[in-house]
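**Student:** My questions are about this predicted structure, shown below with the sequence.
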Amino acid sequence: MVCPKCGENNDKVLDSRPSDDGFVVRRRRVCLVCGARFSTIEKIEGLKPMVIKKDGSKQPYDPDKILRSLDVACQKRGVSQQVKENICSDITHIVEGRFNKEISSSEIGEFIMSKLMDIDRVSYVRFASVYKNFTDLDSYTAEINNFDVGSGAPPEE
C-alpha cells in the first residue's frame, strides 16, 4: 500500500480484523519509511449481480440505492444511520450470495420491507407506499390494517 503521508510503498501490517460478518478485513498498517499509521479495508471484488427492474430492464446491483431509499423512508424517524447501514449490509449479503446471478427489484423490495417492519412501522409504510405504488388513502389504510396493533409485533401470515 502507498502511505498516505509520504507516498512510499513500504509498509507492514500490524493488525487484521474481520468485519461485516467476515466479508471485509480491516488492516492496521505502519509505513516503514515515515512511521505513519493508517488503515485499509479489503473485500472480495467480483461481478455484481444484475437487478431486473419491473419494466424488464437490467442494471448492476447498487447498495447505495438501498441506503438512499432507507434514508428517505426513515427521515425524521429516529432510525440510526448504523441501523440503516446494517439493513443495507444484510441485503447486500443476500444479493451477492447469489454469485453473479440475477435478482428482481421486487425481491429486494420485499427484503427491505421485512427489515423495516421489525424496526419502524412508519418507515415501513413510507417505503411500502412507494414500492407498492399506493395511489389513494385506501391503499395506506389497507396496509396499516395488516398490522397486529395489540402486540407491536409484525403481522402473522
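**Tutor:** Right, received. Where do you want to start?
**Student:** can we go C-alpha only for contacts and neighbour counts from here?
**Tutor:** Fine.
**Student:** Could you look up the SS state of the residue lying farthest from the centre of the chain?
**Tutor:** Distance from the C-alpha centroid of the chain peaks at Val33, with 38.1 Å (C-alpha atoms, centre = their mean). Secondary structure, DSSP: H, G, I helix; E, B strand; the rest coil: Val33 is coil.
**Student:** ok, and here's another one to check against it:
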Amino acid sequence: MRCPVCNHPDTRVVDSRMSAEGDSIRRRRECDKCGFRFSTSEEILLLDLVVVKRDGQREAYSKEKLIGGLKKALEKRPVTEAAFRSLVHGIERAIQRLSADEITSVRLGEIVMQHLKDFDEVAYIRFASVYRQFEDVETFQRELDALMRLSVVEAASSRKRKKRL
C-alpha cells in the first residue's frame, strides 16, 4: 500500500485488529521511507453480484445505492454511525448467505425491509412506502396496522418469557 504522504510504495503493517462484528479488519501501517503512520480498513465486498430489476434490466450491485436508500429512510432518526454501518453489514451478510450470482431487486428490497423493521420502525415505513409504491392512505394504514399487530404480539411474547424466568 502506498504512503499517503510521500507516495512510497512500501508500507508495513504495525498492528491488526478485527472489528467487533468480525467482518472487517483495521490495520495500522507505517511507511518504510518517511515513517508516517496511518490506518486502513479491510472488509468483504460484494463484487460479482448482479441485481435483476423488475423490468428485467440487469445492473451490478451497488453498495452506494443501498447506503443512499437507507440514509433517506433514516433521515433525522437517532442513529449513530456505528449502528448504521452495522445495519449495512447485516444486510450485506444476508445477501452473501444466499450464495448467488444474481438477486432480484424484489428480494433485495425484502431483505432491506426486514432489517429495517428490526432496526427502526419509522425508517421501515418510510422505505416500504417508496419500495412498495404506496398508492394511497389506505395502503399506508394497512402497513402501519400490520406493524402495530406485530409489535403487540412481540410485546406479549416478551412478557410471557419474563414470567417464566
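**Tutor:** Done, it's in. Only a predicted model underlies this, so the values are computations on that prediction, with no experimental measurement involved.
**Student:** With both chains overlaid, what TM-score comes out?
**Tutor:** Once superposed, the chains reach a TM-score of 0.84 (TM-score structural alignment, normalised by the length of the first structure), with 155 aligned residues with a C-alpha RMSD of 2.5 Å.
**Student:** which residues touch the equivalent of the residue farthest from the centre of the first structure over in the second structure?
**Tutor:** Using TM-score structural alignment, the partner of Val33 of the first structure in the second structure is Lys33. Applying C-alpha atoms under 8 Å, 6 or more residues apart in numbering to Lys33 of the second structure gives the contacts 6, 8, 10.
**Student:** Relative to Leu14 of the first structure, how far out is the residue farthest from the centre of the first structure?
**Tutor:** 15 Å (C-alpha to C-alpha, to the nearest Å).
**Student:** And for Glu45 of the first structure?
**Tutor:** Counting by C-alpha to C-alpha, the gap from Glu45 of the first structure to Leu14 of the first structure is 23 Å.
**Student:** who's more crowded, those two?
**Tutor:** Ranked by neighbour count (other C-alpha atoms under 10 Å), Glu45 of the first structure and Leu14 place Leu14 first, with 12 against 6.
**Student:** thought Ile111 of the second structure was touching Glu92?
**Tutor:** No. The criterion here is C-alpha atoms under 8 Å, and Ile111 of the second structure misses it with Glu92 at 9.3 Å.
**Student:** Distance of the residue most central in space within the first structure relative to Pro154 of the first structure?
**Tutor:** When C-alpha atoms, centre = their mean is applied to the first structure, the residue found nearest the centroid is Cys88 (1.1 Å). Distance, Cys88 of the first structure to Pro154 of the first structure, using C-alpha to C-alpha: 20 Å.
**Student:** do Ser123 of the first structure as well
**Tutor:** According to C-alpha to C-alpha, Ser123 of the first structure and Pro154 of the first structure sit 13 Å apart.
**Student:** Looking at these two, which one has more neighbours?
**Tutor:** Set side by side, Ser123 of the first structure and Pro154 show more neighbours around Ser123, with 23 against 15, by other C-alpha under 10 Å.
**Student:** That one and Lys76 touch, don't they?
**Tutor:** No. Using C-alpha under 8 Å, Ser123 of the first structure is not in contact with Lys76; the gap is 9.5 Å.
**Student:** Show me what the longest helix seen in the second structure is packed against.
**Tutor:** Across the second structure, the longest stretch assigned as helix under DSSP state H is helix 137-164. Contacts defined by 3 or more C-alpha pairs under 8 Å, 6 or more residues apart in numbering; DSSP states H and E place helix 137-164 of the second structure against helix 121-131.
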